[in-house]
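Q: give me the fold of what follows.
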Amino acid sequence: MQVCDTADSEFTEVVDGVHIAPLAVGERMNVQHFHIEPGAVVPEHSHPNEQVGFVARGTFTFLVDGEEQVVGAGDSYVVPAEEPHEAANRTDEPVRGIDVFSPPRDEPNWE
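A: Predicted coordinates:
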């Protein structure tokens, strides 16, 4: 069994204002912690992994297929594999939450 403490995870800034930290990694899925600063944008991208997330604090907006979806504290979401999506924190408060990817996702390449 693997146990990961969020206090031991180290955040990496993957694009301006977007920070991720790996948590538990299994053979079929992984968990990562995210922190999105006010005004930061995760640029449009897609990946072969199904993504399931939970917002613990704050609010951000997904842009999927030209439609906006606001996701806030207490909400969970699913992004199907290969679906292009973007996320932006348009508020004055940081967003914190977790994402689970299946299969496990390598480091993102959003450049």
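Q: only C-alpha atoms from now on, for both contacts and neighbour counts.
A: Fine.
Q: ranges for the helices of the chain?
A: If you assign secondary structure with DSSP state H, the chain ends up with no helices.
Q: following up with a second sequence; could you model it the same way so I can compare the two?
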Amino acid sequence: MDLVTNDLSDEVEVKPGVYLAQLAGGEEMSIQHVRMASGGHVPEHEHHHEQLGFVYQGEQTFILEDGEEVTAGPEESYWLKSHEVHAAENQGDEEMLAIDVFAPPRHSPNWLED
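A: Model prediction:
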């Protein structure tokens, strides 16, 4: 067993108002902490990873390829299929905090360089 002690102050601002902190990562999955300020936005993207998440503060709105918007609020979880096109944003007034799990592991988002 590996125990990973994380310091969320090591988070990185990957887009204006969007902060990620990589947590534990294994051979078949990884976990990250997400903090998104009000108005924060992750651009449309897709990835080969399945993505599971849990919002524990605020709200995160996903914008899907067909324009549908789905909002996950506190104590709600979500699942994005492999290659499902999506964007995400915080449309609320409160900071959003969530945990994301990726399988296979994702150590750097593919939209980071956009």
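Q: count of neighbours near the nearest residue to His41 of structure 2 once chain neighbours are set aside?
A: When the adjacent residues along the chain are set aside, His41 of structure 2 lies closest to Glu89, with 4.3 Å between them (Cα to Cα, 6 or more residues apart in numbering). Each residue near Glu89 of structure 2 was counted by other Cα atoms under 10 Å, and the total is 22.
Q: just Glu59 of structure 2 next, same as before
A: Other residues within reach of Glu59 of structure 2, judged by other Cα under 10 Å, total 25.
Q: now it: how far from Tyr19 of structure 2?
A: Remark: distance between Glu59 of structure 2 and Tyr19 of structure 2 (Cα to Cα, to the nearest Å) = 15 Å.
Q: then Pro74 of structure 2?
A: 18 Å.
Q: ok, back up a step: my guess is the residue nearest to His41 of structure 2 contacts Phe62, does it?
A: Yes. Using Cα atoms under 8 Å, Glu89 of structure 2 makes contact with Phe62 at a distance of 6.6 Å.
Q: give me the number of residues near the closest residue to Thr6 of structure 1 other than its chain neighbours?
A: For Thr6 of structure 1, ignoring the flanking residues on the chain, the nearest one in space by Cα to Cα, 6+ apart is Leu23 at 7.0 Å. With neighbours defined by other Cα under 10 Å, the count for Leu23 of structure 1 comes to 20.
Q: pull up the gap between Leu23 of structure 1 and Phe62 of structure 1, please.
A: Here Leu23 of structure 1 is placed at a distance of 23 Å from Phe62 of structure 1 (Cα to Cα).
Q: again with Val15 of structure 1
A: When distance is defined by Cα to Cα, Val15 of structure 1 is 16 Å away from Phe62 of structure 1.
Q: residues touching the spatially closest residue to Glu44 of structure 2 that is not a sequence neighbour, list them.
A: If the residues on either side of it in the chain are set aside, Glu44 of structure 2 comes closest to Ala87, at 4.1 Å by Cα to Cα, 6+ apart. For Ala87 of structure 2, the contacting residues are 41-45, 62-64, by Cα atoms under 8 Å, 6 or more residues apart in numbering.
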